[in-house]
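Visitor: here is a sequence with its predicted model. Questions after.
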Amino acid sequence: MVFSRIRKSVRAMKNLTAVEDALPPDDSVVLDADYDDPPLVDAVHAAWGGDWSRAGRLLNATREGPDWELRAHHIAELAEAALDEDGWLRDWHAQAPDDPNVLVVLGEYLIYQAWEQRGAKYARYTSEDRFAGFRHYLGQVEPVLRRAIAANPADPAPWASMITLAMGSPGGRRNLYDEAWRHLARLDPLHRGAHSRALQFVCEKWHGSNDEMFRFAYHASDSAPTGSPLHTLPLWAWMELDCREDGRVLESAGAREAVNRALTVCPPDAPATYPRDRADRNLLVRTLFVQNRHTEAFGQLQALGVHATSSPWNIYGAQDPREEFITFRGAIKLAVAEEMP
């Protein structure tokens, strides 16, 4: 028995070299990188240098669609960039106060600022000072978003931001959520970002329930065409439940079926059927490992290459999402090596 274990350990160590060679080294892993989107990178760096014109040109390219998901991604990245330095955004708004591009970025930036003030803890662990900052910034959002909507009525992005505003408002503004969702269903019924925000609104930790959350997620997936990223939404719902409940939530039959849905659009070691799939694949890495589906998890690592994302690791409480990703990466590599003949 002892010699059998030794032989298995030696074999696993030999296999591990081959497994590690199939992935980029750990020190090459990057978090939330956008360097494969040069126009976005250029726009952010120019903005930090005081030149907002490239951000304007970047968003002009999607001002009338049809790639609303790309527009939403660029808006979010520019708004996040303004958290580090917002002078360029304030200057842009001052010089072009009716420009729908700057208005939608400003609205999203104010939402980000509100959450920066609030922090990520549950309400009972959040100080009144933090809530005061949260309310201060959130109270500025709706007029900005309404102006963005009036300036570019075809754009679903400000309505998606409105869902987050409704979620953060005291008691949850269900009427505002319903209004936003009605317009989103008309403008872009398959909008991934809007569905992700809505899933948060209807989950139990905010203004819904587990039942409403799962109904929403599965209806979105069941109604979506083949290849839609909405097929990953049920897995995110299971993650929400897993974060709040003790027990082996992700090992349930329902969670396994949700993983299989997500794999239809994020096949292991192959391109996804849609762009900007990295957070979905990071979630699959974590969930497949928990489900002891190590070879499939390894396939997701191969598809990701060097790309870690903050979500879902930060949702599970990781202080360093990149390091948490690397920890799971190492455990998956070892598990695959041990399972090899």
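Guide: Okay, I see it. Numbers count the residues shown, from 1 in each chain.

Visitor: okay, CA-based contacts and neighbour counts for the rest of this
Guide: Noted.

Visitor: just say helix, strand or coil for Gly65.
Guide: Of the three states, Gly65 takes coil under DSSP: H, G, I helix; E, B strand; the rest coil.

Visitor: same question for Ala154.
Guide: Applying three-state DSSP: Ala154 is coil.

Visitor: residues in contact with the nearest residue to it once chain neighbours are set aside?
Guide: In this structure, Ala154 finds its nearest non-sequential neighbour in Leu187, 6.6 Å apart by Cα to Cα, 6 or more residues apart in numbering. Shown in contact with Leu187 (Cα atoms under 8 Å, 6 or more residues apart in numbering): 154-156.

Visitor: need those in JSON lines with neighbour count and distance to Asp91, can you?
Guide: As requested, the contacts of Leu187 are exported to JSON lines (neighbours: other Cα atoms under 10 Å; distance: Cα to Cα, whole Å):
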{"residue": "Ala154", "neighbour count": "17", "distance to Asp91": "25"}
{"residue": "Asp155", "neighbour count": "27", "distance to Asp91": "23"}
{"residue": "Pro156", "neighbour count": "28", "distance to Asp91": "25"}
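
Visitor: distance check, the residue nearest to Ala154 against Thr62.
Guide: Leu187 is 14 Å from Thr62, where distance means Cα to Cα, to the nearest Å.

Visitor: Ser161: neighbour count?
Guide: 25 (other Cα atoms under 10 Å).

Visitor: now do Val2
Guide: Val2 has 7 nearby residues by other Cα under 10 Å.

Visitor: that one and Asp37: what is the separation?
Guide: For Val2, the distance to Asp37 equals 53 Å [Cα to Cα].

Visitor: in addition, the following structure is provided for comparison:
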Amino acid sequence: MGFFSRKKSALPQRDVIQGHTYEDAVLDTAVESASQGELKVALSALAECRTKPEVRALRVRVLAEKLVGRAESLVETAQTTGDPDTWLLAGSTFIEEAWAIRGHGWASSVGEDRFRMFFATLRKAIAPLHEAAEGLPQDAVPWAEMQRAALGLQADREELDAVWREITSRTQTLYPAYYTRLQILAKKWGGSHEEMLAFARLSVDAAPHGDPIAAMIPLAHFEVLLADQNELINNKHTIRAAMLPNTYFSKVRAEVDTAADKWMVAIPRPHPRALEAHNAFAAAYVLAVEPIRARAHLVAMRDHLHDLPWNYYIDYDKLRDEYLKAYGKFVMKAPKPAEMY
């Protein structure tokens, strides 16, 4: 090794878990059963949480991801039984099938034929979700899934607002529904930074202490960061674009701190999305180079790595290594005295 070469530091040895940012043993059993072709356990897992929208929203999303390719057969079952849980799962699975067709890249990378199939498959989700909503009128989750479908179908703002009213008339802090609404108001979907940030702030202000909906603040700022970075890249300012993630979160840290404190000031309530929220705050504090807060949220993640918001500025195939670098820097190394204040 040359005198001026830098020795590559070893990454911490951690059992990083990706694509499983929740702790729900019932859901794990249901997923395993569904993967073997048995739906009884999955439907039972949905039925038992009809009055717990956060749990229900998580379970139906995860199960739908595992059942891609089986939406039509779920509709056939629902038509026979009239079961609202089966209708909900069918609608959600159509949404996942649509996104599997489209892919999650930029619209410019999607061909016309794939877009036609995407829209056609998304439209199939609407009727089952309406059936689920009619079957359980107080259930917010079919409307939350309807919002996802409406966003993909590029529904007009009046329709999107009407679906949002249906959601908020049934629940006030449904984490995935608030995240989808954040996307609807984002600049990339035709909204604006100002409206999206205002929504995030009002949502956090209205939420009870100890609720991870506070993560809407860092998530909204990641949307601004992504838009600003892409604008710099398009204008050939590549160096400024590369520097932006760190400088951006240093500037907005006070607002992120306030949101984090509202969540963590008391013992946080158990919540299906807590690990996702810790990912959002951890990523923000890693970029802001704030050792104490970064360490707290990295530890609280318990090595459950969620794609969002890390993949806003890190390529997917590098996520694990970059997370481990951050863990080594902020968790395994004790902060210097000056960093304590």
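Guide: Ah, there it is. Bear in mind that the values here come from a model prediction, so they are computed numbers and not experimental data.

Visitor: quick one: TM-score?
Guide: Superposed pair, TM-score by TM-score structural alignment, normalised by the length of the first structure: 0.83. Supporting alignment: 310 aligned residues with a Cα RMSD of 2.5 Å.

Visitor: related to what we said a few turns ago, how about the residue nearest to Ala154 of the first structure, what's its partner in the second structure?
Guide: Under the alignment (TM-score structural alignment), Leu187 of the first structure pairs with Arg170 of the second structure.

Visitor: what lines up with Ala217 of the first structure in the second structure?
Guide: Applying TM-score structural alignment, one finds that Ala217 of the first structure aligns to Ala200 in the second structure.

Visitor: does that match count as helix, strand or coil?
Guide: Ala200 of the second structure is classified as helix under three-state DSSP.

Visitor: which residues touch stretch 267-281 of the second structure?
Guide: With contacts defined as Cα under 8 Å, 6+ apart, stretch 267-281 of the second structure is touched by 21-24, 54-55, 58, 175, 209-215, 218-219, 256, 260, 294, 297-298, 300-302, 304-306, 308-310.

Visitor: for whichever strand or helix holds Ser33 of the second structure, name the packing helices and strands.
Guide: Taking DSSP states H and E as the criterion, Ser33 of the second structure maps to helix 25-35. Judged by 3 or more Cα pairs under 8 Å, 6 or more residues apart in numbering; DSSP states H and E, helix 25-35 of the second structure is in contact with helix 40-47, helix 53-66.

Visitor: show me how far the helix or strand following the last one is from its chain's centre.
Guide: Toward the C-terminal end, the helix or strand that comes next after helix 53-66 of the second structure (DSSP H and E) is helix 71-81. Shown here is helix 71-81 of the second structure, whose average C-alpha point lies 28 Å from the average C-alpha point of the whole chain (Cα atoms, centre = their mean, to the nearest Å).

Visitor: swap in stretch 129-143 of the second structure?
Guide: Put simply, stretch 129-143 of the second structure sits 22 Å off its chain's centre (Cα atoms, centre = their mean).

Visitor: what about the aligned partner of Ala258 of the first structure in the second structure, how many residues nearby?
Guide: Under the alignment (TM-score structural alignment), Ala258 of the first structure pairs with Val256 in the second structure. Applying other Cα under 10 Å, we find 22 residues neighbouring Val256 of the second structure.

Visitor: the one 4 residues further on now?
Guide: As a burial measure, Ala260 of the second structure scores 25 neighbours (other Cα under 10 Å).

Visitor: the one 10 residues further on now?
Guide: Summarising burial for Pro270 of the second structure: neighbours were counted as other Cα under 10 Å, giving 10.

Visitor: ranges for the strands of the stretch 151-300 of the second structure?
Guide: Using DSSP state E, counting those that start in this stretch, no strands are assigned anywhere in the stretch 151-300 of the second structure.

Visitor: touching, Tyr312 of the second structure and Asp228? I think so.
Guide: No. The pair Tyr312 of the second structure / Asp228 is not scored as a contact, 11.8 Å apart, by Cα atoms under 8 Å.

Visitor: what's the overlap in contacts for the two?
Guide: Contacts common to Tyr312 of the second structure and Asp228, judged by Cα under 8 Å, 6+ apart, are absent.
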